[in-house]
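1. Any chance you can model this:
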Amino acid sequence: MRRFYGIAAGTGGVQRRRSLSGLYVPLTSSAIVKRVLSILLLLLPHFLMARQEPVWISFKKEPVFVRNPTFSLLKIRDERSFKAQLGTIISGPKSSIAVRSNDEIASTFDDLLSPGFSPDSTRVPIIIRIQELIFFEKEKKALQADGTCRLELAFDVMRDGKPVQLTTYTARTIYTRSFGQTDRLELVARKALESAAQYLSNWIKINRDKSPALVKGLKFVYIDHSIQQASGDTVFYHPLRPLSWDDFQAAPRIGSRNAASIFPTFSYEGHSRWVNGFIEVQLTFKTFMVKSMSWVRPGHKDDYGLLHEQKHFDIVKLIVERFKQRIIADPDMDFEEYNSRVQFLYLEAYRDMNRWQEQYDGETQHGINRAEQERWNRKITQDLKNAEDLTAIMLSNRQ
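-> Predicted coordinates:
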């Protein structure tokens, strides 16, 4: 059994303390004084810093601008735990002082960013969340300090009434300053904010068509490339510009028993841009015939034969309208693969065009069967009108 021995505290101003061996040894009054003094010396810097007035940062009312901004400022939220504190800096040899801002940081950042990031249909409305803004320094030499400004921001976009995070930004800006050069702190913080704004603007530019959080959906805009005057070797489809025999400029094909032949076809071009959260895809459709691949035999340039060839041209226009409708109604169309999806639908429409042309020539016997020719004339005219009307309705319903 371990035993402990001790002398009761009493006379002589002697107190007892336990030693490592289990015995109580005396602690003299002078030792107590020394211990208290050592504790006071350790706490003195903290007392001095607490009594010192903090350094107040006052941000200049000069807006922050970046190159080609892609976002607008919707709101700024300060999520820091200690909103009044901005860290500490070196105020002198072996002494520190607190840093604070004259204004609320969220309000200050709003003033700095709002002028350069105003609402625009091509800009993404962004919520900025301030997660950290803090200075910390270490003493250098010759009355100088090495410092770091740490800025952490999170960027959100609203989706279905809720904020969705896009990305985050963390920067550590390193600087050196003289002890009395506190105005440098404002410049460092401003540069950190400017770098964050430029980072986000670049990030949106790269990810605008890729990030699900940024894209609400697809919108298609259709343009028909149609001019009434022939352009070189090409005649573009126009309802007010019917074909003429002058458009058939190739030599008659040897071995063919047809009186005439037309080479009609179609193509499309597209480009996209970001508008109010949607990827707006502008598609330009070209329905045309090639003069150097279309021909007519001498002695067969009558109105009946020209109408037969015109209906070949009208069939292509009909297929283009149905191609437009397929794009709008396609259930597999999405913003990530819309380009390849439109290309797939184009190939499907191209095959449909060839089938229609073959069926038309087969049933009319290349125009020889006048009864069938008349039936196809009415059918193509009515189908084309219905298709154009339906395309307009579908586009209107998608707006």
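2. Going by C-alpha atoms from here, please, whenever you check contacts or count neighbours.
-> Noted.
3. any idea how far I279 is from the residue nearest to T167 when sequence neighbours are not counted?
-> Residue nearest to T167 in three dimensions, not counting chain neighbours: F155, with 5.6 Å by Cα to Cα, 6 or more residues apart in numbering. F155 sits 21 Å away from I279, taking Cα to Cα, to the nearest Å as the criterion.
4. same thing with E337?
-> Counting by Cα to Cα - E337 and I279 are separated by 12 Å.
5. okay, those two: which has more neighbours?
-> I279 (20 against 10; other Cα atoms under 10 Å).
6. V164: neighbour count?
-> Quick note: V164 (other Cα under 10 Å) scores 16 neighbours.
7. wait, is it part of a helix?
-> No - read with DSSP: H, G, I helix; E, B strand; the rest coil, V164 is strand and lies in no helix.
8. and for comparison, fold this next one:
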Amino acid sequence: MHYTGGTTIKLYMKRTFLIFLGLLLWLQGFAQDYNVLAYETDRKLTWQDFKGRPKPSDAHKGAEITVSIFLKIRDTSFWSGRVTYDAYAVAFKDESWVKPAYRENYSLQHEQLHFDIAHLYAETLEVKLNSLDSKTSKDEAEVEKILKNHLAEMQQFQNKYDRETNGGNNYKQQMRWARKISKALGILSTTVEV
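-> As a prediction, the model looks like this:
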């Protein structure tokens, strides 16, 4: 079966509103209200998570997942005012879709790797934001700038994944990327004893 998958990163005028709304709202409640799926390490995507419809411009694709990163304030230090964050990869169910002919495991695994990549970028963003000094950590404009730059880097990486795998059509490259992302996820889940 010929497969061409893809991913879309949500970036538009509502971005600023969503970012800071995400900072204020508990992600689980937000996700339930807006049909957003938060990344969970123990849960893989199913085709039931793809509730959207392709656009006419998507005629050459079999499936697409729309992902982004939401932030939530974890804590604000009483003494320094330093803000720490939690970053979450999310998929927008209503904007992720699959054509009936492509509802098979191989295509789903391709889309799962897009979500896994978003998770990796969310984790590295969290580390980056939580490494900021006290003054910068509470500067909303600076945090938003870092987030936008990180989302742009993630989009480039997602595009590279699709380009090198030919949207999932290059089986050898798809397997290479699966090993690469699996290794990176394994590093994330490794516990360090102190």
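9. care to give me the TM-score?
-> Put the two chains on top of each other and the TM-score (TM-score structural alignment, normalised by the length of structure 2) is 0.74; 164 aligned residues with a Cα RMSD of 2.6 Å.
10. Q155 of structure 2 pairs with which position in structure 1?
-> Under the alignment by TM-score structural alignment, Q155 of structure 2 pairs with N354 in structure 1.
11. That match belongs to a strand?
-> No - counting by three-state DSSP, N354 of structure 1 is not found in a strand; it is helix.
12. before we move on, the earlier item: got the buried residues for the strand or helix carrying the residue nearest to T167 of structure 1?
-> Following DSSP states H and E, the helix or strand that holds F155 of structure 1 is strand 144-159. Buried residues in strand 144-159 of structure 1, counted by 16 or more other Cα atoms under 10 Å: 144-158.
13. Name the residue most distant from the centre of structure 2?
-> Note on structure 2: the largest C-alpha distance from the chain mean falls to W79, namely 33.0 Å (Cα atoms, centre = their mean).
14. Find the centremost residue of structure 2, please.
-> Central residue of structure 2 (Cα atoms, centre = their mean): A118, 2.8 Å from the mean position.
15. I'd say that one and A89 touch.
-> Yes - A118 of structure 2 is within contact range of A89, at 5.4 Å (criterion: Cα atoms under 8 Å).
16. Need the overlap of contacts for those two.
-> Applying Cα atoms under 8 Å, 6 or more residues apart in numbering, one finds that A118 of structure 2 and A89 are jointly contacted by V67, S68, I69.
17. Now the first one: closest residue in space that isn't a chain neighbour?
-> This means V67 of structure 2. V67 of structure 2 sits nearest to A91 (Cα to Cα, 6+ apart), 4.3 Å away.
18. Now do the same for that neighbour: its match in structure 1.
-> Checking with TM-score structural alignment, A91 of structure 2 has M289 as its match.
19. Ok, K128 of structure 2 next?
-> Looking across to structure 1 (by TM-score structural alignment), K128 of structure 2 lines up with R326.
20. hang on, isn't that match packed against L345?
-> Yes - using Cα under 8 Å, R326 of structure 1 is in contact with L345, at 7.2 Å.
21. what is in contact with the two at once?
-> What both R326 of structure 1 and L345 touch, as defined by Cα under 8 Å, 6+ apart, is an empty set.
22. where do the helices sit along structure 2?
-> 15-24, 27-34, 105-129, 134-137, 140-165, 171-188 (DSSP state H).
23. most neighbours per residue, which of those?
-> helix 105-129 (a mean of 21; mean count of other Cα atoms under 10 Å).
24. That helix vs structure 1 - mean distance after superposition?
-> The superposed helix 105-129 of structure 2 is, by mean Cα distance after the TM-score superposition for structure 1, a mean 0.8 Å from where its aligned residues fall in structure 1.
25. Okay, angle between that helix and helix 171-188 too, please.
-> In terms of direction (axes from the mean of the first three to the mean of the last three Cα atoms, to 10 degrees), helix 105-129 of structure 2 departs from helix 171-188 by 40 degrees.
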